[in-house]
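Trainee: can you look at this prediction? I've put the sequence above it.
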Amino acid sequence: FSRLADFEIEVMYGELDGTFPNHPADPLQPANQRDLQARVLAGGFDVGLAFDGDADRVFLVDETGKGMSGSTTTALLASRFLRLSPGATVLYNLICSRAVPEVIGECGGVGIRTKNGHSYIKQIMAETGAVFAGEHSGHYYFADNFRADSGLIATMGVLGEMCRSGKSLTELRAPFERYASSGEINTTVDDIGVVIERIASRYSAHSQDRLDGLTVDCGSWWFNVRPSNTEPLLRLNLEAATRDECDTHVAELLAEITA
């Protein structure tokens, strides 16, 4: 970034320190973006970039200090790649917003929904010839980068769209933010399998799939519950047409999970 003459760059917490004195190196957690959000506002910057420790993930903050979800970034980058490669294939993981496949279709691309995980996504990219893949977790994969994920390449793509369009990040993101999301909610559960089956039974009247955990499509809203691979946690992601509907069904699902 320091070689980009047309950009004014300020680095926060650039010194390596394995004790992480400022905050953990996980930009997915909103608390870890707060310092960046405040600095963007105070300094009048156009965009803030929150990388993880090895910079294979990135989350963006717009000029108003508002964080941008991985789904929104995936949709934005998908539109860019489909402009450059019309009709191409784009992958997105199953907890991405419904806006992502909608945008892919609107841009004339072929969207493929995948389970979570970089090794699986890279395999599907190789099999399908996909030009790009995005995960809600902030991982973005590029065919021209050996199908590897890179927060830096994702950043350059977003900056490229800002420069090309002359729009602020707030303006650029707006068409891709169509629904209300819960974010990922983790609950400690003793018998995850039993809980998932109980939820499946309760929502048996709705369309379900087991691509990764349990996903249920309830029409104007949907949710996914899946176990953590490393901890006794059940992860809930839910999206709805409105914030009120989202909050109502989150409370409903959490009551079922902890029953």
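Mentor: Nice, thanks for sending it over.

Trainee: for the rest of this, base every contact and every neighbour count on C-alpha atoms.
Mentor: Fine.

Trainee: in the chain, what residue spans correspond to helices?
Mentor: Along the chain, counting by DSSP state H, helices occupy 34-43, 70-84, 99-106, 118-128, 151-165, 169-173, 192-202, 243-257.

Trainee: these: which one's closest to L211?
Mentor: helix 118-128 (12.1 Å; Cα to Cα).

Trainee: packing partners of that closest one?
Mentor: strand 89-93, strand 132-134 (3 or more Cα pairs under 8 Å, 6 or more residues apart in numbering; DSSP states H and E).

Trainee: redo those as JSON lines? Include mean neighbour count and distance to L169.
Mentor: As requested, the helices and strands packed on helix 118-128 are exported to JSON lines (neighbours: other Cα atoms under 10 Å; distance: least, Cα to Cα, whole Å):
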{"stretch": "strand 89-93", "mean neighbour count": "26", "distance to L169": "22"}
{"stretch": "strand 132-134", "mean neighbour count": "28", "distance to L169": "19"}
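
Trainee: between these, which one is nearest to A259?
Mentor: strand 89-93 (28.8 Å).

Trainee: show me what that closest one is packed up against.
Mentor: Counting by 3+ Cα pairs under 8 Å, 6+ apart, the packing neighbours recorded for strand 89-93 are helix 99-106, strand 110-114, helix 118-128, strand 132-134.

Trainee: tell me which of these sits most buried.
Mentor: For these, the stretch with the most neighbours on average is strand 132-134, a mean of 28; neighbours defined as mean count of other Cα atoms under 10 Å.

Trainee: that older thread, so which of the helices of the chain is nearest L214?
Mentor: With respect to L214, and counting by Cα to Cα, the nearest of these is helix 192-202 at 7.1 Å.

Trainee: put this next to the first one:
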Amino acid sequence: GMLAALHVLAALGEQQRPLSELTADYRRYESSGEINFTVVDAQACVAAVLRSFGTRVHSIDRLDGLTVDLDNGSWFNLRSSNTEPLLRLNVEGRCAEDVDAVVRQVAAAITAETAGEAVPSHGLSHEAVR
């Protein structure tokens, strides 16, 4: 721990670049960042999202909302906010295209379930984390 932290600090001092740039080469996945959907019936939306992925679902975990591992190595977590009428979505995948496809599919399922009433808090394109 301590030695690794000292190496990171030394690299930051020598390179004059932000830590995010220094670690970019070591990241293995793209990430969507958190996308929020305002919904009335979160449980119905979560069920609709899960149904929409059908046989692509590799595994499911319900410890913190719904976490789904997909057959292509992508995964997403969809959970209700404890304080607001929101569903929070986070997606990771091997490439930006995989992440965008999952985000679009989740958004489409939520939109269909809410008859177009749910709107994400920001655009559906993710900001790739590299």
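Mentor: It's in. What you see is a predicted model, and the numbers here were worked out from it, not measured in a lab.

Trainee: where does the TM-score land?
Mentor: Aligned and superposed, the two chains score 0.69 in TM-score terms (TM-score structural alignment, normalised by the length of the second structure); 106 aligned residues with a Cα RMSD of 2.5 Å.

Trainee: on that earlier part again, redo the helices and strands packed on helix 118-128 of the first structure as CSV? Include distance to P175 of the first structure.
Mentor: Converted to CSV, these look like this (distance: least, Cα to Cα, whole Å):
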stretch, distance to P175 of the first structure
strand 89-93, 18
strand 132-134, 18
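
Trainee: so for S204 of the first structure, which of these sits nearest?
Mentor: Using Cα to Cα as the criterion, the shortest distance between S204 of the first structure and these is 23.2 Å, found for strand 89-93.

Trainee: quick one: what's aligned to A96 of the second structure in the first structure?
Mentor: If you follow A96 of the second structure across to the first structure using TM-score structural alignment, you land on R243.

Trainee: could you do G73 of the second structure as well?
Mentor: In the first structure, the residue matched to G73 of the second structure (TM-score structural alignment) is S220.

Trainee: correct me, but its match touches A241?
Mentor: Yes: in terms of Cα atoms under 8 Å, S220 of the first structure counts as a neighbour of A241; the distance is 5.8 Å.

Trainee: of those two, which one has the most company?
Mentor: With other Cα atoms under 10 Å as the criterion, S220 of the first structure and A241 differ in neighbour count, and A241 comes out ahead with 15 against 12.

Trainee: alignment lookup: F132 of the first structure to the second structure.
Mentor: That one, F132 of the first structure, aligns with nothing by TM-score structural alignment.

Trainee: just give the nearest non-adjacent residue to L86 of the second structure, would you?
Mentor: Spatial nearest neighbour of L86 of the second structure, chain neighbours left out: T38 (4.5 Å); criterion: Cα to Cα, 6 or more residues apart in numbering.

Trainee: can you tell me what the one you found aligns to in the first structure?
Mentor: Superposed on the first structure with TM-score structural alignment, T38 of the second structure falls opposite T188.

Trainee: got it, and L22 of the second structure?
Mentor: The equivalent of L22 of the second structure in the first structure is L172 (alignment by TM-score structural alignment).

Trainee: the closest residue in space to that match that isn't next to it in sequence: how many residues sit nearby?
Mentor: With Cα to Cα, 6+ apart as the measure, M162 is the residue that lies nearest to L172 of the first structure, at 7.2 Å, once sequence neighbours are left out. Counted with other Cα under 10 Å, the neighbours of M162 of the first structure add up to 17.

Trainee: and what of V194 of the first structure?
Mentor: As a measure of burial, V194 of the first structure has 12 neighbours, counting by other Cα under 10 Å.

Trainee: and it, how far from S201 of the first structure?
Mentor: In this structure, V194 of the first structure and S201 of the first structure are separated by 11 Å, where distance is defined by Cα to Cα, to the nearest Å.

Trainee: contacts only, for S74 of the second structure.
Mentor: Contact criterion Cα atoms under 8 Å, 6 or more residues apart in numbering gives 91-94, 98-99 as the residues in contact with S74 of the second structure.

Trainee: and the gap between the closest residue to the match of A96 of the second structure other than its chain neighbours and A240 of the first structure?
Mentor: Nearest in space to R243 of the first structure, with sequence neighbours left out and distances taken as Cα to Cα, 6+ apart, is A180 at 5.1 Å. As judged by Cα to Cα, A180 of the first structure and A240 of the first structure stand 5 Å apart.

Trainee: do R164 of the first structure as well
Mentor: Between R164 of the first structure and A240 of the first structure the distance, using Cα to Cα, works out to 32 Å.
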